[in-house]
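*Asks:* Quick one: sequence plus predicted model below, questions after.
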Amino acid sequence: MSTSSNPASISGVEPPEFELRAARADDFGFARRLYMNSMKPLLMALDAWNADEMEMAFRSYFIPDEIKFVTLDGRDVGWFQVSETDHDVCIDQLYLIKDVRGQGIGTALVKSIISEAADQDKNVCLSFVHGNPAHTLYRRLGFRQVSEDDTKIHMRYETRQAG
């Protein structure tokens, strides 16, 4: 899937052409490095970094059937994971390498997930670590905070009517 099927970002920035592909067995190393490099500074700032716990968490999170990789000009630049319940589509993970952040790729991905959830009459939920700059993106796209804990903020995008 290329960005031509994804809506432009709210800010008016047209994302570069990217592709999505299914996860493969050999993607584990790249995904793990990107996850650890993204999470470590955020959790260290909260005095909550524990390398062993993060390794165990990543291994439990990495479910290839739920994961798509983002490629740009033939190279992997990120990955995301989506799971579903009866009423929700959950963005469980979303990571982009530093040099492609801020170009509208994340916005296009999240908007596409929102659109697919709305087509299924489902809401969208996500959680992220305090201090993650993606917080502004999620607010801009219409997500509302529903709770938080010591390390994470939990948000929801309502696409369906209650009841």
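*Replies:* Yes, it's here. Since the model is a prediction, treat every value here as computed from it, not as a measurement. Numbering: from 1, shown residues only.
*Asks:* drop to CA atoms for contacts and neighbour counts, all remaining ones
*Replies:* Fine.
*Asks:* what's the nearest residue to the residue sitting nearest the centre point of the chain if we skip its chain neighbours?
*Replies:* Nearest residue to the geometric centre of the chain (Cα atoms, centre = their mean): L94, 2.3 Å. Take L94 and drop its neighbours on the chain: the residue closest to it by Cα to Cα, 6 or more residues apart in numbering is F80, 4.2 Å away.
*Asks:* same deal with K111?
*Replies:* Nearest in space to K111, with sequence neighbours left out and distances taken as Cα to Cα, 6+ apart, is P7 at 7.0 Å.
*Asks:* contacts for stretch 22-31?
*Replies:* Here stretch 22-31 makes contact (Cα atoms under 8 Å, 6 or more residues apart in numbering) with F62, P64, D65, I67, K68, F69, G78, W79.
*Asks:* Mind telling me what element the fifth one is part of?
*Replies:* In this assignment (DSSP states H and E), K68 forms part of strand 67-72.
*Asks:* pretty sure N6 is in contact with G106, am I right?
*Replies:* No. In this structure, N6 is not within contact of G106 by Cα atoms under 8 Å, at 10.9 Å.
*Asks:* this is the comparison structure:
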Amino acid sequence: MPADTLTIPDGTASRRRLPPLPRARARGLRFRRIQEADLPFLSLLYGSTRAEELAPLPWSAAEKSAFLDMQFRAQHSHYMAHFPDADWLLVEWRQAPIGRLYLERWPSEIRVIDIALLPEARGQGLGEAMMRDVMALATRDNLGVGIHVEHNNPAMRLYLRLGFTKREDKGVYHLMRWDPAPR
């Protein structure tokens, strides 16, 4: 396979049912598994999450684009290699892709590998609806929810408001966790 080719999983995970996400669906969000044809959008989405960080750099638009594409490819390859049983979900709203939600079920938690929305979809409660659905799923199965969050990520406020706590400083990231109330 050429080094510049990205792939998506197509095994057992793709045959499983999608996780129930009723709050997000009530907000008009739809979910489907990612496909090879989604990779350009996913790269664009990744770039939108790094735009503010790259803005002050004296690079040309082409240099920034090439850097972001390289970073997306590295991240995507890492995710595919290290989270083989994940649910790789594309988030759609108003018949257009607006984000991604990557989840993997572990023995003690549901790990949010990644959650991201395009800038125009942020701040409207859509991410909160998705996270509340993940928390409800975890509560149903008596699991926690874990996520790595960059120190300067504006969504940190949301996670803290939802009851996530910082469990470990991982350098650039905090490992955060939420646990359901004991039954």
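*Replies:* Now that the structure is in, tell me what you want to look at. Please read these numbers as outputs of a predicted model, since none were measured by experiment.
*Asks:* just to revisit the earlier point, okay, buried residues for the strand holding K68 of structure 1 please.
*Replies:* I67, K68, F69, V70, T71, L72 (16 or more other Cα atoms under 10 Å).
*Asks:* and H135 of structure 1, that's in a helix?
*Replies:* Yes. Assessed by DSSP: H, G, I helix; E, B strand; the rest coil, H135 of structure 1 belongs to a helix.
*Asks:* Looking at structure 2, name the residue matched to it.
*Replies:* When structure 2 is aligned by TM-score structural alignment, H135 of structure 1 is paired with M156.
*Asks:* Distance check, its match against T165 of structure 2.
*Replies:* Counting by Cα to Cα, to the nearest Å, the gap from M156 of structure 2 to T165 of structure 2 is 10 Å.
*Asks:* Go through the helix ranked longest in structure 1 and flag the buried ones.
*Replies:* In structure 1, taking DSSP state H as the definition, the longest helix is helix 28-45. Using 16+ other Cα under 10 Å as the test for burial, helix 28-45 of structure 1 gives A31, R32, L34, Y35, S38, M39, K40, L42, L43.
*Asks:* So what does the second one match up with in structure 2?
*Replies:* Taking TM-score structural alignment as the alignment basis, one finds that R32 of structure 1 is matched in structure 2 by S43.
*Asks:* Where in structure 1 does stretch 119-135 of structure 2 fall?
*Replies:* Counting by TM-score structural alignment, stretch 119-135 of structure 2 lines up with residues 98-114 of structure 1.
*Asks:* roughly how far is that stretch from the heart of the chain?
*Replies:* Put simply, stretch 98-114 of structure 1 sits 9 Å off its chain's centre (Cα atoms, centre = their mean, to the nearest Å).
*Asks:* residue ranges for the strands of structure 2, please.
*Replies:* Remark: strands assigned in structure 2 by DSSP state E are 29-33, 87-93, 96-105, 109-117, 144-150, 165-169, 173-178.
*Asks:* Might you report the residue contacts of I105 of structure 1?
*Replies:* Neighbours of I105 of structure 1 in contact, by Cα under 8 Å, 6+ apart: P15, P16, F18.
*Asks:* Swap in 7 Å and give it another go.
*Replies:* Contact analysis of I105 of structure 1 by Cα atoms under 7 Å, 6 or more residues apart in numbering lists P15.
*Asks:* same question, E158 of structure 1
*Replies:* Neighbouring residues of E158 of structure 1 by Cα under 7 Å, 6+ apart: N123, V124.
*Asks:* and it, what pairs with it in structure 2?
*Replies:* In structure 2, the residue matched to E158 of structure 1 (TM-score structural alignment) is D179.
*Asks:* Repeat that for I67 of structure 1.
*Replies:* Match for I67 of structure 1 (TM-score structural alignment): W88.
*Asks:* And the longest helix anywhere in structure 2, what does it pack against?
*Replies:* With secondary structure taken from DSSP H, structure 2 has its longest helix at helix 61-82. On a contact count with 3 or more Cα pairs under 7 Å, 6 or more residues apart in numbering; DSSP states H and E, helix 61-82 of structure 2 meets helix 39-54.
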